[in-house]
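requesting a structural model of the entry that follows:
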Amino acid sequence: MTDRKEEIARNLAKVEERIAAACADAGRKREEVTLIVVTKTYPASDVRILAELGVRQVAENRDQDAAPKAAACADLPLTWHFVGQLQTNKVRSVVGYADLVQSVDRSKLVAALSKEAVRAGREIGCLIQVAFDAGVSGRGERGGVAPEGVAELADLVAEAPGLRLGGLMTVAPLTGQYAGREQAAFERLMVLSTDLRKAHPTATMVSAGMSADLEQAVAAGATHVRVGSAVLGVRPRLR
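Prediction:
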């Protein structure tokens, strides 16, 4: 085993222990929570190591990095999640490799994703990104739609050809009433998820929590956690 593989294996084991402990504390079964490893800024060789170690769900947030990496790893049994803010001019590329887009936050993006999914003959899973720091614009600092806009956007996704409404996603906000209150934000997301499932029963996915706050997300009821640095190490500085 290479040094890098040993490092990732150790980190993965620690994260697994954290998730298992959080599930036990919350009275949940470990299999209720899926780990998505965020591979942004890391090379395709790390993605291959993750696959060798049994990881099946990976996430990227920049198409210019993700597209070549996904192509280089096309032979691996992976599910690719796109988790970054997505511009409509990148949609065609993202639809080429992403199985799920977790950052759907506006009607224009829904229309673009639907058009390209149909063109590519694919079904793309979509999560509505909820912004708990949304201001008067109705969008958050790091993307996302205000809670009040979730139902309308979810209906658009559910009706769009080529798209499948999977559920909700959030990033713990840095500003606003939920700043520094990660678990409260995640609990609010669960309330929104419950409401969403009344209209869309199959939209059961709740993606919340990252390296620093996965325990709070599991406690709140998240079904998926997105972990990067705790598995792969401190990220290289972006140029």
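
hey, let's count contacts and neighbours off CA atoms from now on
OK.

how much space between residue 49 and residue 20?
Residue 49 is 22 Å from residue 20, where distance means Cα to Cα, to the nearest Å.

swap in residue 183?
18 Å.

same deal with residue 187?
Counting by Cα to Cα - residue 187 and residue 20 are separated by 19 Å.

with residue 36 instead?
15 Å.

quick check: longest helix of this structure.
Longest helix in the chain by number of residues (criterion: DSSP state H): helix 3-26.

how far away from the center of its chain is the helix or strand that that one is followed by?
Next helix or strand after helix 3-26 toward the C-terminus (DSSP states H and E): strand 34-38. Remark: strand 34-38 is offset 8 Å from the chain centroid, using Cα atoms, centre = their mean, to the nearest Å.

one more to put side by side:
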Amino acid sequence: MTNQQLAEFPASDRLEQLRSGLTAVERRIEAACAAAGRPRSEVTLIVVTKTYPASDTRLLASLGVREVAENRDQDAAPKAAECADLPLTWHFVGQLQTNKVRSVVRYAHHVHSVDRTRLVTALADAVAKAERPPLGCLVQVALDKEKEAGAAGEGRAGVAPDDVLALAERIADTPGLRLDGVMTVAPLAGTLAADPAAAFARLAEISTAVRAAHPAATMVSAGMSGDLEQAIAAGATHVRVGTAVLGARSRLG
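You can find the predicted model right below:
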């Protein structure tokens, strides 16, 4: 369904679509938590609303959604402004260029994709200029950059596992930023690419090491529509789900 078709879709019908998607995802999360022996309260659902209009975000909010995510500032900034009256927590989950930082810090509560020291500096400078509360930051981990991964070709954005602790330390020591934890996307290359469960288990090991040095950095952001069960089994505290809630995306229209 294109965005133009969505705009012409009756709001009541779209509300029921979203309700159905949310219900199905909630059942999956509940089942995954039960299978892992974890309380449902340990896992936060973040609905990724990228490519969908602010009207969908409003409908989601009416259904009780409080955590939403975007991966492109050019989409997120106007949507966050239009939805500023809603009780939402905004997560930025995409690759972030330094020239977009000033805009992102105006609305984001958490940035999941911190992957280099230059970005840490830029975020801190923007936070100071915005005179806003500390910004939550997660280190994005590129598991296909593991030395033993045997990765070849194009991989995920993020920092290599061996470099996570150093970047986490840099965030924690930077005024205006708060180290919240780690994030990953299942790798595209290497030995872990075919095994999301093993990939998320590796992220759990990295998270444990980060928490040993920074006990408050408890967020483990992992798992999407296709692999949220494996992520929850490995200890994810936040799952980022878009398609399973909102339907297949299109930028047409």
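
circling back: contacts for the longest helix of structure 1 next, please.
29-30, 33, 49-50, 53, 214-215, 218-219, 230-232 (Cα atoms under 8 Å, 6 or more residues apart in numbering).

return a ChimeraX selection command for the buried portion of those.
To isolate in ChimeraX the members of the contacts of helix 3-26 of structure 1 that are buried, counting by 16 or more other Cα atoms under 10 Å, one can use:
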select :33,49,50,214,215,218,219,230,231,232
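
follow-up on the earlier one: report the aligned residue range of structure 2 for the longest helix of structure 1.
Mapped onto structure 2 using TM-score structural alignment, helix 3-26 of structure 1 spans residues 13-36.

number of residues surrounding residue 65 of structure 2?
Residues near residue 65 of structure 2, counting by other Cα atoms under 10 Å, number 18.

any idea what it aligns with in structure 1?
Checking TM-score structural alignment: residue 65 of structure 2 goes with residue 55.

separation between its match and residue 76 of structure 1?
From residue 55 of structure 1 across to residue 76 of structure 1, the span is 10 Å (Cα to Cα).

which parts of the stretch 151-253 of structure 2 are helices?
164-172, 196-213, 228-233, 243-246 (DSSP state H, counting those that start in this stretch).

turn the ones you listed into JSON lines, columns for distance to residue 97 of structure 2.
Formatted as JSON lines, the helices of the stretch 151-253 of structure 2 follow (distance: least, Cα to Cα, whole Å):
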{"stretch": "helix 164-172", "distance to residue 97 of structure 2": "17"}
{"stretch": "helix 196-213", "distance to residue 97 of structure 2": "24"}
{"stretch": "helix 228-233", "distance to residue 97 of structure 2": "27"}
{"stretch": "helix 243-246", "distance to residue 97 of structure 2": "25"}
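
quick check: which of the ones you listed is nearest to residue 5 of structure 2?
Taking Cα to Cα, helix 243-246 is the member of those nearest to residue 5 of structure 2, at 13.7 Å.

residues in structure 1 aligned with that closest one?
Aligning helix 243-246 of structure 2 against structure 1 (TM-score structural alignment) gives residues 229-232.

again with stretch 108-119 of structure 2
Using TM-score structural alignment, stretch 108-119 of structure 2 pairs with 98-109 in structure 1.

centre of the chain to the matching stretch, how far?
Counting by Cα atoms, centre = their mean, stretch 98-109 of structure 1 comes out at 11 Å from the chain centroid.

aligned to residue 40 of structure 1, what sits in structure 2?
Using TM-score structural alignment, residue 40 of structure 1 pairs with residue 50 in structure 2.

its match against residue 75, yeah?
Yes. Under the criterion of Cα atoms under 8 Å, residue 50 of structure 2 makes contact with residue 75 at 7.2 Å.

who has more neighbours out of the two?
residue 50 (23 against 16).
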